[in-house]
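# Below are the sequence and a predicted model; questions follow.
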Amino acid sequence: MRVALIENTAVTHHGQIGVALHERGALVDILRPFRGDALPLDFSGWDAVIVFGGEQSARDDARHPYLPHLADAMRKAVEAGQPVLGICLGSQLMARGFGAENQLGTAPEFGWCRVDLTGDGEADPVLSAAGSAFRVFQWHSDTFTLPAGALHLARSDRAAHQAFRVGRAGYATQFHFEANRAVVADWARRFPDLIEGMEPGWLSRHAALAERDGALADAAGLRLARAFLDLVPR
């Protein structure tokens, strides 16, 4: 199994996805286009593609001119039947690639939050692995409309479009299911001012929240990561 990991910011943790990739003995190629790494015209050289988050919006073409190309390459890979996963910014780019609208700054959400599956989500081979409702980490301000023909898989109180699927294996999750407690702890150390701006007082509650919700989110995230990799042909 050879997997392309696309990073969009300097502090990118693979978290539970990294754990699942290690379990499978996957060969991993990391591409960092925000630092100038060239993106391929398509991802035909890989068995799966995973696009991680970043602080930029999915329409920040002026500062990150690679974004429209990445959105288009994700669409091509999905249409070719490859397993493709977009997380946070990655989900917003997948929505863009399939012609949906990116809505900037309209759905701020931070911390371990509850996500509920839709009926299609409960029948989905990946999302259903986490159960009909689960705790998972969120850090975003933007959201998106659903692409035409996409299956709406999950929702939350603050952002109705938490996950969707296009075709057989094109997945987008607004939530950071890769972010285990160690990842969240590192974010808390590195970005206290940003976190305070997103959710005042959260840092003082971090330890208690991690004990109450973090373990549940870690388990759900690993189940989701394993289920996504199950889509990759052996």
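Structure received.

# rest of the way, CA atoms for contacts and neighbours
OK.

# Go ahead and flag the most central residue of the protein.
Centroid check for the chain by CA atoms, centre = their mean gives Ile87 as the closest residue, at 1.3 Å.

# so how far is the helix with the most length in the chain from its chain's centroid?
Looking across the chain with DSSP state H, the single longest helix is helix 215-229. Its chain's average C-alpha position is 12 Å from that of helix 215-229, according to CA atoms, centre = their mean, to the nearest Å.

# want to compare, so here's the second one:
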Amino acid sequence: MNELSPVKRVLMVFNSATGQPGRVGTVLRRYGYEFDIRRPGEGDTLPSDMAGYHLAIVFGGPMSANDDHEDNVARIMEWLPHVVNSNAMYLGICLGAQLMARHLGASVSPRSDGMTEIGYYPVEATEAGRDLFPNEMMVYHWHSEGFELPDGAELMARGSVFPNQAYHIDNRIWGIQFHPEVDDETHERWLAKSAEKTERPNGQTPDQQRAGRAKYDAAFGAWFEGFATRVLIDERVIVDSSLGACSV
């Protein structure tokens, strides 16, 4: 570990051997954050003491949040109580949101009709989420399961196929069902690796997804940067960035 203050350190937990922070990393690096990357499915341990981190991010993965036989799922589920009992921020992306919801007592399951969201689909702000989400926004999804809302959570965005799309608890624990990290390189890698999954019910073909990326990605990326600066990034870092110096 380096000598950065915890306010400048982010723990990134990936559920695959090849996952990358993509646009999420690009935005956070712009504010001087450095990353501690762990891959529990590859044998990496997860820290029980979260005092050294401002933020933990758990990214998506191809497995179900209910797959306790998967090493990464079992290890993250064992670790999440340390996050909840700390002062660190948490952002769960897709599987990361589902795992936190499950830890907090909510169910995670597929739709009975097998419908998925793989591609670009709209989400809309709830009344509570209007300060952070536009009335409607096209976001990138890749999932076949959704989460119920945990006790104490506030729903911030909803969708028509999977109703619960974004939640928070006490403005510290956040879960989003979609993928702001997916930049051009990440998207093409996913399509090359798993194009057959786009044939699932309600999935969009690779060409439909590429057309969606060309049409919607700029606005989606701008939304994430605004969300990050308002929710994820410590205000002291924003001040230091605007001054061109980091003194924390």
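Received it, and whenever you're ready, just let me know what you need. Not measured: the values here are computed from a predicted model.

# Just list the residues touching the aligned residue in the second structure for the residue nearest to the centre of the first structure, thanks.
Using TM-score structural alignment, the equivalent of Ile87 of the first structure in the second structure is Ile93. Contact partners of Ile93 of the second structure, counting by CA atoms under 8 Å, 6 or more residues apart in numbering, are Ile57, Val58, Phe59, Gly60, Gly175, Ile176, Gln177, Phe178, His179.

# how does it look with 6 Å?
Ile93 of the second structure is in contact with Phe59, Gly60, Ile176, counting by CA atoms under 6 Å, 6 or more residues apart in numbering.

# what's around the corresponding residue of the first structure for the last one, how many residues?
Translated: Ile176 of the second structure. Under the alignment by TM-score structural alignment, Ile176 of the second structure pairs with Thr173 in the first structure. Using other CA atoms under 10 Å, the number of residues around Thr173 of the first structure comes to 23.

# what's the distance between Thr173 of the first structure and Asp37 of the first structure?
Remark: distance between Thr173 of the first structure and Asp37 of the first structure (CA to CA, to the nearest Å) = 24 Å.

# Check Met74 of the first structure too.
For Met74 of the first structure, the distance to Asp37 of the first structure - CA to CA - is 16 Å.

# likewise Ala219 of the first structure?
33 Å.

# Tell me which residue of the second structure is furthest from the middle?
Leu243 (29.0 Å).

# What helix or strand is Pro122 of the second structure located in?
Using DSSP states H and E, Pro122 of the second structure sits in strand 117-125.

# so where in the first structure does that strand end up aligned?
Across the first structure, the stretch matching strand 117-125 of the second structure (TM-score structural alignment) is residues 109-117.

# chain center to that stretch: distance?
On CA atoms, centre = their mean, the centre of stretch 109-117 of the first structure falls 13 Å from the chain's centre.

# now the helices: where do they sit in the first structure?
15-24, 67-79, 89-97, 119-122, 181-190, 192-198, 202-209, 215-229.

# how close does the fourth one sit to the second structure?
By that I understand helix 119-122 of the first structure. With mean CA distance after the TM-score superposition for the first structure, helix 119-122 of the first structure departs from the second structure by a mean of 1.3 Å once superposed.

# in that helix, what's buried?
Asp120, Gly121, Glu122 (16 or more other CA atoms under 10 Å).

# so what's Ala106 of the second structure closest to, chain neighbours aside?
Once flanking residues are discounted, Ala106 of the second structure sits nearest to Pro150: 4.9 Å by CA to CA, 6 or more residues apart in numbering.

# Distance of that neighbour relative to Gly105 of the second structure?
Taken as CA to CA, the span from Pro150 of the second structure to Gly105 of the second structure is 6 Å.

# Just want to know which of these two has more residues nearby.
Pro150 (20 against 13).

# got the contact list for that one?
Ala101, Leu104, Ala106.

# So what does it match up with in the first structure?
Under TM-score structural alignment, Pro150 of the second structure pairs with Pro147 in the first structure.

# wait, doesn't Tyr90 of the second structure sit right on Ala56?
Yes: look at Tyr90 of the second structure against Ala56 with CA atoms under 6 Å: they come within range, at 4.9 Å.

# Give me the more crowded residue out of those two.
Tyr90 (27 against 23).

# Identify the residues contacting the strand holding Pro122 of the second structure?
Against strand 117-125 of the second structure from outside (CA under 6 Å, 6+ apart): 133, 135-143, 156-159, 203-204, 209.

# could you redo the last one with a cut-off of 7 Å?
133-144, 156-159, 198, 202-204, 209, 212 (CA atoms under 7 Å, 6 or more residues apart in numbering).

# Kindly report the same for stretch 159-175 of the second structure.
Counting by CA under 7 Å, 6+ apart, 89-93, 97, 122-124, 146-149, 152-158, 176-177 sit against stretch 159-175 of the second structure.

# Leu67 of the first structure is in contact with Gly54, isn't it?
No: with contact defined as CA atoms under 7 Å, Leu67 of the first structure does not reach Gly54; the gap is 11.4 Å.
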